[in-house]
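K.L.:
Next come a sequence and a model predicted from it.
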Amino acid sequence: MIKSEKEKMLSGDHYNAGDEDLVRERNYARNLTFEFNHTRPNEKEKRQQILKQLFNSKGSFHIEAPFNCDYGYNIEIGENFYANYGCIILDVNKVKIGDNVLLAPNVQIYTAAHPIDPTERLTGKEYAKPIVIGNNVWVGGGTIICPGVKIGDNVTIGAGSVVTKDIPDHVIAVGNPCRVIKSI
């Protein structure tokens, strides 16, 4: 059986991002995030309704505008989630965020990747790897979380970090590339 471009995307295979169905689904998410980003701060109920159309949440959450994502339906957030201003989640693959996760301003979560070989990259093919963020995690401002990364439970990521590899449970990690500096 031949996989659809969406099935290829979600399985981590190379896929065509220009596929008509994927473009339509991204446009749906972009329209919702545009609507969300242009609500008034006191329109909390309207904001929540928009975001509930966008992604899968088990519980309470709060996201400050502006917020942007690719599809929305690939984002799963746990209880008591907070994302500060300027959060970007490129959810070309699954992004699973645990309970009690706090994202400081301008955190960027990228599942999307491109081939390193320039000839292959010019074909327009892309691929993606899932990201998992555990429970009780605080991610400092301006942090970038790269494709395929798993961040454990009870972790603090320092501001400005670039997380390129998995981070174990119960640590403080900082830097570019992000590395563990202390167990907690």
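P.N.:
The structure has been received and is ready for your questions. Numbers count the residues shown, from 1 in each chain.

K.L.:
Please make it C-alpha for all contacts and neighbour counts, starting now.
P.N.:
Will do.

K.L.:
and I181, how many neighbours?
P.N.:
10 (other C-alpha atoms under 10 Å).

K.L.:
Distance of it relative to V171?
P.N.:
7 Å (C-alpha to C-alpha, to the nearest Å).

K.L.:
C146 too?
P.N.:
Distance from C146 to V171, by C-alpha to C-alpha: 18 Å.

K.L.:
Would you mark the buried spots in the lengthiest helix in the chain?
P.N.:
When the chain is parsed with DSSP state H, its longest helix is helix 20-37. Buried residues in helix 20-37, counted by 16 or more other C-alpha atoms under 10 Å: 22, 26, 28-30, 32-33, 36-37.

K.L.:
try it against this one:
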Amino acid sequence: MDAGEWYCCFDPELDALRMRARRAVHAHNSMTPDERGPMASELRALFVTAKDAFIEAPFHCAYGMNISLGSGVYLNSSCVILDTATVSIGDGTMLGPAVQIYCPEHHRDVTLRKSGLEIARPVSIGKDVWIGGGAIILGGVTIGDGAIVGAGAVVTRSVAAGTTVVGNPARPLRQF
């Protein structure tokens, strides 16, 4: 998984790592806002870095250990990060409600897919990016600094810095 090669998602070691993340996510999601603060300590302990990020509940991640959040990052409620590969989110970036980031890609061959074969592709989101509610970011995508992803967009390709993309699949807005 870490090497970016095909792996079996049913591996017992991966099951144990996902269980650790589930416990941390449960702690975060079940605490009162006063107890939790910006992020439950159990969840913060999973991440590579989380600086002064703020994550609203509910939240879900697959492993947590592949997530890096810059300073001032804000994740609104119901965000999902399936971090089978590295997910880095730069300083000052904001994710709207229900934004989903998917690093895993299951095998296209049905027999291999049934056996749990998948590959993980990283996601990199720059500084000061705004991602609208309900957007989906697929693995292998890089979003440049200052970009805007419109609500509900499905981002299948990288987005240049300062660009606004909308739609499914996400495409740059035309300048008038």
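P.N.:
Cool, the structure landed. Predicted, not measured: the structure shown is a model, and the values here were computed from it.

K.L.:
hang on, the earlier thing: distance from whichever helix or strand comes after the longest helix of the first structure to the second structure after superposition?
P.N.:
Next in sequence after helix 20-37 of the first structure, counting helices and strands by DSSP states H and E, comes helix 44-54. For helix 44-54 of the first structure, the mean deviation from the second structure after alignment is 3.1 Å (mean C-alpha distance after the TM-score superposition for the first structure).

K.L.:
now what about helix 44-54 of the first structure, what contacts it?
P.N.:
Residues outside helix 44-54 of the first structure that contact it (C-alpha atoms under 8 Å, 6 or more residues apart in numbering): 29, 32-33, 35-36, 39, 62, 71-73.

K.L.:
buried sites along it?
P.N.:
Across helix 44-54 of the first structure, burial judged by 16+ other C-alpha under 10 Å covers 47-48, 51, 54.

K.L.:
Does the aligned residue in the second structure for S11 of the first structure belong to a helix, a strand or coil?
P.N.:
Correspondence of S11 of the first structure to the second structure, assessed by TM-score structural alignment: A3. The assignment at A3 of the second structure comes out as coil when based on DSSP: H, G, I helix; E, B strand; the rest coil.

K.L.:
measure A3 of the second structure to E13 of the second structure for me?
P.N.:
16 Å.

K.L.:
ok, now R174 of the second structure?
P.N.:
From R174 of the second structure to E13 of the second structure the distance is 47 Å (C-alpha to C-alpha).

K.L.:
Out of the buried residues of helix 44-54 of the first structure, the closest to P115 of the first structure would be?
P.N.:
Nearest to P115 of the first structure among the buried residues of helix 44-54 of the first structure: L54, at 28.4 Å, using C-alpha to C-alpha.

K.L.:
Now do the same for that closest one: its match in the second structure.
P.N.:
Aligned partner of L54 of the first structure by TM-score structural alignment: L46.
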